[in-house]
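J.: Predicted model and sequence follow; I will ask about them next.
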Amino acid sequence: MPTGDLETRAERLREVVETPRRAYLPLPDTQVIERPGWLQLLTPSLRQGGLNEVAYSALDEKEADAVIDETLEQYRRLGLRFRWTVGPDSRPADLAERLERRGMRRNETLGMIRGTSVPASAEGDITVEQVDEHTVEEYSRTMGEGWGMDPEPITAFNRLVLSHPGRRHRLFLARYRGVPAGTAGLVTFERSVYLLGGVVLPAFRGRGLYRALVTERLGYAAGRGIPFATIHARASTSAPLLERFGFETLCRFPIFTND
């Protein structure tokens, strides 16, 4: 993979692990709780997920259990689905085990990167389009179906994304023979785009739609001179596909959810 302006593995690892923590776009009710060794998002209006997470936690070993219990109770009290990322720079060393003991569900995740030079775009039955105000409801319904979520709050959030001044988020809708079949997004940074939210509806899987969504986003980045794409990919689902698409795995870490 070309190294471009990320010359060392340490630089690429920072781009994979640290940069995506700033990928969020807060809603009016989002609380961003940030202090040394801690970054947390809490958004009561998105009860089923999104903008509810502990993105970074480097805790003192003696205080970790109290902080964990307080945080879990905070989300439980509000009835919110959330996730807790235990990245390579998280502490204490047994943070993942402490979360597992409290019943959180572990998903193994790969931090991956590749250059944004791309193969040919999708052809034939598959089309991928960038979402605008005319297609945002269609996109949100498809996204809600794919992730098993209520589309109404998703639509409100996506409208905010589209209207945000100087926005860094882009949304993409994939169709199969004209029928909405998959969705994905990205967030732009100076040296990379962070790929997120890719999902294909079950009836359309195995037809190349996921690859088309990846390719379209790589092309978007390449066309704007952004040399790299990063992603946090679930080991059991998207990571094997992304390896075949040329992504390099730089780290492996768990993401926990409370469902």
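T.: Yes, it's here. Numbers count the residues shown, from 1 in each chain.
J.: Going by C-alpha atoms from here, please, whenever you check contacts or count neighbours.
T.: Noted.
J.: what's around L250, how many residues?
T.: 16 (other C-alpha atoms under 10 Å).
J.: any idea how far V214 is from it?
T.: 19 Å (C-alpha to C-alpha, to the nearest Å).
J.: In addition, the following structure is provided for comparison:
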Amino acid sequence: MDTAALLAAYDSQMRMPPGGTLPAGVTYEHDGPVVRIVGGHMGRIRPPRDLGVTGAGLDRLITRQRDYFQARGQGVEWKLRGHDLPADLPERLVAAGFVPDEPSTVLLGFAGELATEPVLPGGIVLRQVHEAEDLRRIAGHQSEVWNADLSWVEDMLLSQVSADPAQITILIAEAGDRIACSAWTLYYPGTDFAALLGGTTLPEWRGRGIYRAMIAARAQDAVTRGVPLLHVDASPASAPILRRLGFHKITTSTHYHWTPPK
């Protein structure tokens, strides 16, 4: 496997915010080498692989992003990949008050190889959704599993559907009237990639193949759309499953968060 070629494709197509129809209220703002994503539940910073800025200039760039969102009363996330430059960017983010999450593994897979028929355990029904009530249920499901307030997921999904339903596919696996697993895919016009996001399973349904079935169903959808590559920022729990399915590690990804003081 030519992982260097996969990494090069990822760097050229998936580092900066891609094209397509933006959700209402969301804008991209350029500040030197980075792009600020404004209008979501939190600010997001997307950099190229090499910022081309060092020392005091880099500190000023970081501080401007923090202060911009502080003035909006919002937190901000800076997404850092393991091969980003300059090498001291993590330390400078921390010095500016950003706190790193646990690193994720950036995995890429070939949709055609992963598009098998989904195999679901008995009692589970897989369904594609887009109605507001189902999106509310997904937010509740995600909040329950992660023991955190993820109510913003409802608005985020609804805004994506409203902007362009062709750019998102949302799936739920239901056990009766309860969501056992939820996941979605974002498509980026003009790229070879679909991003697999949100895959979350209730603890009592883990280890029974639902997550794998969700991957297969989303890979089938990507193949139907002519999109060859699947991208996942995988948690430590998900990465081994995805590697066994045939995904390839190309780098790591760490979200550095700054939160306004209360």
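T.: It's in. All figures in this text were calculated on a predicted structure; none of them were measured in a lab.
J.: TM value for the aligned chains?
T.: Once superposed, chain against chain, the TM-score is 0.80 (TM-score structural alignment, normalised by the length of the first structure); 246 aligned residues with a C-alpha RMSD of 2.8 Å.
J.: what's the neighbour count on the aligned residue in the second structure for E100 of the first structure?
T.: Matched to the second structure by TM-score structural alignment, E100 of the first structure sits across from V94. V94 of the second structure sits with 14 neighbouring residues when counted by other C-alpha under 10 Å.
J.: who touches V94 of the second structure in this structure?
T.: Taking C-alpha atoms under 8 Å, 6 or more residues apart in numbering, we find V94 of the second structure in contact with P100.
J.: Quick check: Y188 of the second structure touching L22?
T.: No - if you go by C-alpha atoms under 8 Å, Y188 of the second structure and L22 don't touch, sitting 10.8 Å apart.
J.: check contacts around the residue nearest the centre of the first structure.
T.: Centroid-nearest residue in the first structure: L196, 3.5 Å away (criterion: C-alpha atoms, centre = their mean). By C-alpha under 8 Å, 6+ apart, L196 of the first structure lies in contact with 184-187, 231-232.
J.: And the residue of the first structure most remote from its centre, how close does it get to I68 of the first structure?
T.: Seen from the C-alpha centroid of the first structure, the residue lying at the greatest distance (C-alpha atoms, centre = their mean) is K62, 31.0 Å away. According to C-alpha to C-alpha, K62 of the first structure stands 11 Å off from I68 of the first structure.
J.: quick one, helices of the first structure?
T.: 9-17, 64-78, 95-101, 136-147, 151-163, 209-223, 238-244 (DSSP state H).
J.: hmm, back to that, what separates the residue nearest to the centre of the first structure from I231 of the first structure, distance-wise?
T.: In terms of C-alpha to C-alpha, L196 of the first structure sits 7 Å off from I231 of the first structure.
J.: And V200 of the first structure, by the same measure?
T.: V200 of the first structure is 17 Å from I231 of the first structure, by C-alpha to C-alpha.
J.: Over to A64 of the first structure?
T.: Counting by C-alpha to C-alpha, the gap from A64 of the first structure to I231 of the first structure is 28 Å.
J.: Compare the two (neighbour count), which wins?
T.: More crowded of A64 of the first structure and I231, by other C-alpha under 10 Å: I231, with 24 against 18.
J.: which ones are touching that one?
T.: Contacts of I231 of the first structure by C-alpha under 8 Å, 6+ apart are 16, 110-113, 194-196.
J.: Save those as TSV, and put in distance to Y176 of the first structure too.
T.: Listed next are those as TSV, based on distance: C-alpha to C-alpha, whole Å:
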residue	distance to Y176 of the first structure
V16	31
L110	28
G111	29
M112	27
I113	27
Y194	25
L195	21
L196	21
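J.: Of those, which belong to strands?
T.: 110-113, 194-196 (DSSP state E).
J.: now, which of those residues sits nearest R76 of the first structure?
T.: L196 (25.5 Å; C-alpha to C-alpha).
J.: Tell me the counterpart of the closest one in the second structure.
T.: Under TM-score structural alignment, L196 of the first structure pairs with L197 in the second structure.
J.: What of V67 of the first structure?
T.: Using TM-score structural alignment, V67 of the first structure pairs with L61 in the second structure.
J.: P18 of the second structure versus its match, what's the distance?
T.: 22 Å.
J.: and those two? which has more neighbours close in?
T.: Per other C-alpha under 10 Å, whichever of L61 of the second structure and P18 has more neighbours is L61, with 17 against 14.
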